[in-house]
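Asks: sequence? don't have it. structure:
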């Protein structure tokens, strides 16, 4: 015979089971319920409404990766990007219609395995600017910086990750990027280790990223968090990267530009693969 407690637990279990079956959204992860104080308060604007691309446009001018890629919104209100048409090797960037100089950006992402993507800061009409890696593939990286323009590009990537088993999303392993062999101290003001990143990253689920971009000159300070792990602090005016020429960089970047989401060109992007985005908010600091 069931006692009163048993009846309660049984009913509670059935309620949880039904609720789980009816929930169309994947398991949530990323930003905590109580984010750091620096990220609280007023001033954040929602730049993706979960319905359409009202605040966005494909890059107005052809760029390195194509003319824009294919972008849409799922029935669940999630933004996605893919090559246009899928598997064609043709990509590009989706840009905010507004431009930003100093700001804080919150965004959640769920990339398929295989895409080479990124978030661009202060991008021009061709989709060129400072890139935050979202390279979710073999020899990939998420959460570090690259300068990407047709005229001048420099990677600032300290490590790369790989699948242990190519058929399974987890676990991942990391190894140093061979290009770091000649790095002196000071390429980054701060950077996490590859092992710390793997402990924070959800390879088959939603991940939250926060970006702070400051500095009124052409050479910004960029700070990045992935699921509350600070992956790096990069100061373009101070970095000691041996392949970075500040004066050359000033010729190709601007102090104000668009926020961009990238679909990389080339056959390395798997046919049918997508990168998914949601919960995109921005707060101006200037």
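Replies: Good, I have the coordinates. Here the structure is a predicted model, which is why all the values come from computation and not from measurement.
Asks: from here on, contacts and neighbour counts on C-alpha atoms
Replies: Fine.
Asks: List the contacts of residue 114.
Replies: Each residue near residue 114 by Cα atoms under 8 Å, 6 or more residues apart in numbering is listed here: 135-138, 268-270, 273.
Asks: and it, that one's in a helix?
Replies: No - Residue 114 sits outside any helix when classified using DSSP: H, G, I helix; E, B strand; the rest coil, being coil.
Asks: Once you drop chain neighbours, what's closest to it?
Replies: Nearest residue to residue 114, sequence neighbours excluded (Cα to Cα, 6 or more residues apart in numbering): residue 137, at 4.4 Å.
Asks: can you confirm that neighbour is in a strand?
Replies: No - if the criterion is three-state DSSP, then residue 137 is coil and not within a strand.
Asks: ok, now how distant is it from residue 259?
Replies: 23 Å (Cα to Cα, to the nearest Å).
Asks: do the same with residue 163
Replies: In terms of Cα to Cα, residue 163 sits 30 Å off from residue 259.
Asks: Count residues in the vicinity of residue 120, would you?
Replies: 27 (other Cα atoms under 10 Å).
Asks: another one to put next to it:
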């Protein structure tokens, strides 16, 4: 439930107050190697000239829609607020396709990729409502990971909990242990509305913020970013890098060498509406 202290971030007709930026990688962590260097060490190839291929953001029937541009090109991007914010509560409705690896960033730098990401990984091994550190040692704090159920014709028909319990990277138990609160996976499946609009609420409070997420009123996850235990994560370096204020950003992911088309389908889109914010 929101009240009249919230103000809209999206007017329903245009992207006024936002700007389009490409998905350009930076360093793994403050003062660390670049993502491109890590990719090369692992025998992978970073995207070529991603700055020339931002995602496409349109307004369709009052809905903000993000797609790769052109569809299936493999390049991602962001829509980022022109204003920076400190302590906030953000509420929005989202309807991503499957597979579509999207998310909401808070405290994001305006012209580099560092910031805290609230995950909306609507894809295999995806974490929805958890957190990821873009340029912040790539920490991953999620209560569970999801996959998809298929109908008799082989079409995606609903979410299920990832049977493997492990996504690409670190075991789910360690990722869940980062959280100070986390919902039960079955509670989440009951709350999530497949193929319909879902409300995401994000609260971000503090210099090294405490981040909390709710989906359709269910508290999904809470993270104290001052207490993260993750290789290479330095809370003081993070505080210096981000400062007490940052931008809000919506994501269209690229297709990387790890997940390929499971990351973002060729014709996939993410959709957003009723985006509003309250400064605390």
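Replies: That came in fine, so what should we check first? From a predicted model like this one, the values you see are computed outputs, not experimental measurements.
Asks: Overlay the chains and give the TM-score.
Replies: Scored by TM-score structural alignment, normalised by the length of the second structure, the superposition of the two chains gives a TM-score of 0.79; 242 aligned residues with a Cα RMSD of 2.3 Å.
Asks: still on that earlier bit, out of the contacts of residue 114 of the first structure, the closest to residue 206 of the first structure would be?
Replies: Relative to residue 206 of the first structure, the closest of those is residue 136; by Cα to Cα it sits at 12.7 Å.
Asks: Which residue in the second structure aligns with that closest one?
Replies: Aligned by TM-score structural alignment, residue 136 of the first structure pairs with residue 122 of the second structure.
Asks: Enumerate every residue touching its match.
Replies: Contacts for residue 122 of the second structure were tallied using Cα under 8 Å, 6+ apart; they are 96-102, 128, 146.
Asks: go on, residue 185 of the first structure?
Replies: Residue 185 of the first structure makes contact with residue 240 under the criterion Cα under 8 Å, 6+ apart.
Asks: Distance of it relative to residue 236 of the first structure?
Replies: Applying Cα to Cα, the value for residue 185 of the first structure to residue 236 of the first structure is 14 Å.
Asks: Which parts of the stretch 51-200 of the second structure are helices?
Replies: In the stretch 51-200 of the second structure, the helices defined using DSSP state H, counting those that start in this stretch lie at 172-177, 185-191.
Asks: Residue 45 of the first structure matches what in the second structure?
Replies: Aligned partner of residue 45 of the first structure by TM-score structural alignment: residue 7.
Asks: Hmm, that match is touching residue 278, no?
Replies: Yes - contact criterion Cα atoms under 8 Å: residue 7 of the second structure and residue 278 qualify, at 6.5 Å.
Asks: which ones are touching residue 184 of the first structure?
Replies: In this structure, residue 184 of the first structure makes contact with 240-242, judged by Cα under 8 Å, 6+ apart.
Asks: Equivalent analysis for residue 184 of the second structure, please.
Replies: Residues in contact with residue 184 of the second structure (Cα under 8 Å, 6+ apart) are residue 143.
Asks: Quick one: map it onto the first structure.
Replies: Taking TM-score structural alignment for the superposition, residue 184 of the second structure sits opposite residue 193 in the first structure.
Asks: For its match, give its distance to residue 121 of the first structure.
Replies: Residue 193 of the first structure is 23 Å from residue 121 of the first structure, by Cα to Cα.
Asks: What of residue 263 of the first structure?
Replies: Relative to residue 121 of the first structure, residue 263 of the first structure is positioned 15 Å away (Cα to Cα).
Asks: Quick one: which of the contacts of residue 122 of the second structure hold up in the first structure? List them.
Replies: Here is what carries over to the first structure from these, by both residues aligned by TM-score structural alignment, their matches' Cα atoms under 8 Å: 96-102, 128.
Asks: Now render those residues as JSON lines, adding distance to residue 157 of the second structure.
Replies: Below are these laid out as JSON lines (distance: Cα to Cα, whole Å):
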{"residue": "96", "distance to residue 157 of the second structure": "14"}
{"residue": "97", "distance to residue 157 of the second structure": "11"}
{"residue": "98", "distance to residue 157 of the second structure": "10"}
{"residue": "99", "distance to residue 157 of the second structure": "12"}
{"residue": "100", "distance to residue 157 of the second structure": "15"}
{"residue": "101", "distance to residue 157 of the second structure": "17"}
{"residue": "102", "distance to residue 157 of the second structure": "19"}
{"residue": "128", "distance to residue 157 of the second structure": "17"}
